[in-house]
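Undergrad: Below are the sequence and a predicted model; questions follow.
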Amino acid sequence: MNWITVEVFDGATSAAAWARVWHDRLIEAAVTGGAVFWDEHEHRWGVVLEFTFDDEPRRDAFREAPVLLAALDAAPDPVNGVLVYPHRGGGAGSRQPRRPRPVLGSGAVELPLPGTDDDVVLPCTAWPGDPASARPVG
């Protein structure tokens, strides 16, 4: 299977409206050119059209088809809003918004620097703050 994916992003107009205008002509050109499967997905950022061909030459011929080139030129943003690539794609556009991620480091203040009393071992019976019950390490 040889896939070709066309992603069109929203621009001055909606990519969904662009897809409604060009849908029938693109499907006709793909099927006439040997497409065995096609699919389309609408996302909040635009649309994705996927076409499958039995062999690479047919896929490449569809990529250069005048109707596809005209459709891409008529996209809402033909310079920065069109992606065409030779494999299945579509991004990970989720229909549910993502939850915010937790702040790394939990947003806490930095730890204090080690002091001079950090190498003192306190036995279980020692009282914190009582230097007489503490003994140095080593």
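TA: Good, I have the coordinates.

Undergrad: all contacts plus neighbour counts: C-alpha atoms, from now on.
TA: Will do.

Undergrad: Show me how far the longest helix seen in the chain is from its chain's centre.
TA: When the chain is parsed with DSSP state H, its longest helix is helix 15-32. How far helix 15-32 lies from its chain's middle: 25 Å, per Cα atoms, centre = their mean, to the nearest Å.

Undergrad: same thing with stretch 1-21?
TA: Relative to the chain's own centre, stretch 1-21 is displaced by 17 Å; criterion: Cα atoms, centre = their mean.

Undergrad: With stretch 25-43 instead?
TA: Worked out by Cα atoms, centre = their mean, stretch 25-43 lies 24 Å from the chain centre.

Undergrad: cool, and stretch 34-49?
TA: 16 Å.

Undergrad: Repeat that for stretch 52-63.
TA: With Cα atoms, centre = their mean, you get 26 Å for stretch 52-63.

Undergrad: which residue packs closest to Ala15, ignoring adjacent ones?
TA: In space, and not counting its chain neighbours, Ala15 is closest to Gly46: 5.0 Å by Cα to Cα, 6 or more residues apart in numbering.

Undergrad: Please compare the first structure with the one that follows:
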Amino acid sequence: MDHWLSIEVGNGAFPASAWKRAHGDDLIEAALTNGARHWMWHDHRQGVVLEIEFSSEEQRDRFRHLPAVLAPLDAVPDPENALFVYPGRGGGSGSRVPHRPRPRPSSGAGALPEPKEELTMGLAQAEPPPVRF
């Protein structure tokens, strides 16, 4: 059974690609020396994703808590908003078609007011009496 770990790093104070160049080799070396079977990088406009496959959950979890992994994770461009580490495959396993930005739900999402019905009483119209000569 495959046990994947995904590390997604988004752009922030500097591009995630610069973080990949600075720390990518160290992460791969730590993964390979701790039992990784496969690994792959995915570059996106929003950042980078590293997917690593291990033979067991124990290897994956041990790798995740190594100092050689924690130090690069502390150095990502935006650690509070653009760092995601989770078991399983991540950003590169989806569709090959780029996602188009969608309009924000707040733009025009408010309900339009209901049209008001005009109430009529159904009274007869008053007409002047016919004029006779």
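TA: Now that the structure is in, tell me what you want to look at. Just so it is clear, the model here is predicted, and its values are computed rather than measured.

Undergrad: ok so, going back, buried residues in the longest helix of structure 1?
TA: For helix 15-32 of structure 1, a neighbour-count test (16 or more other Cα atoms under 10 Å) marks Ala15, Ala16, Trp18, Ala19, Trp22, Leu26, Ile27, Ala29, Ala30, Val31 as buried.

Undergrad: Tell me who's in contact with the first one.
TA: What it means is Ala15 of structure 1. Counting by Cα atoms under 8 Å, 6 or more residues apart in numbering, Ala15 of structure 1 touches Val8, Phe9, Gly46, Val47, Ala75, Pro76.

Undergrad: How many neighbouring residues does the first one have?
TA: Residues within reach of Val8 of structure 1, counting by other Cα atoms under 10 Å, total 27.

Undergrad: ok, it - contacts?
TA: Contacts of Val8 of structure 1 (Cα under 8 Å, 6+ apart): Ala15, Gly46, Val47, Val48, Ala75, Pro76, Gly81, Val82, Leu83.

Undergrad: For the contacts of Ala15 of structure 1, which ones persist in structure 2?
TA: Retained in structure 2 by both residues aligned by TM-score structural alignment, their matches' Cα atoms under 8 Å are the following of the contacts of Ala15 of structure 1: Val8, Phe9, Gly46, Val47, Ala75, Pro76.

Undergrad: these two touch, right, the last one and Asp10?
TA: Okay, so that is Pro76 of structure 1. Yes: Pro76 of structure 1 lies in contact with Asp10 (Cα atoms under 8 Å); the separation is 6.1 Å.

Undergrad: what's the closest non-adjacent residue to the residue nearest in space to the middle of structure 2?
TA: Centroid check for structure 2 by Cα atoms, centre = their mean gives Gly91 as the closest residue, at 8.7 Å. Leaving out its chain neighbours, the residue that sits closest to Gly91 of structure 2 by Cα to Cα, 6+ apart is Val49, at 6.2 Å.

Undergrad: State the distance from that neighbour to Ser6 of structure 2.
TA: Distance, Val49 of structure 2 to Ser6 of structure 2, by Cα to Cα, to the nearest Å: 7 Å.
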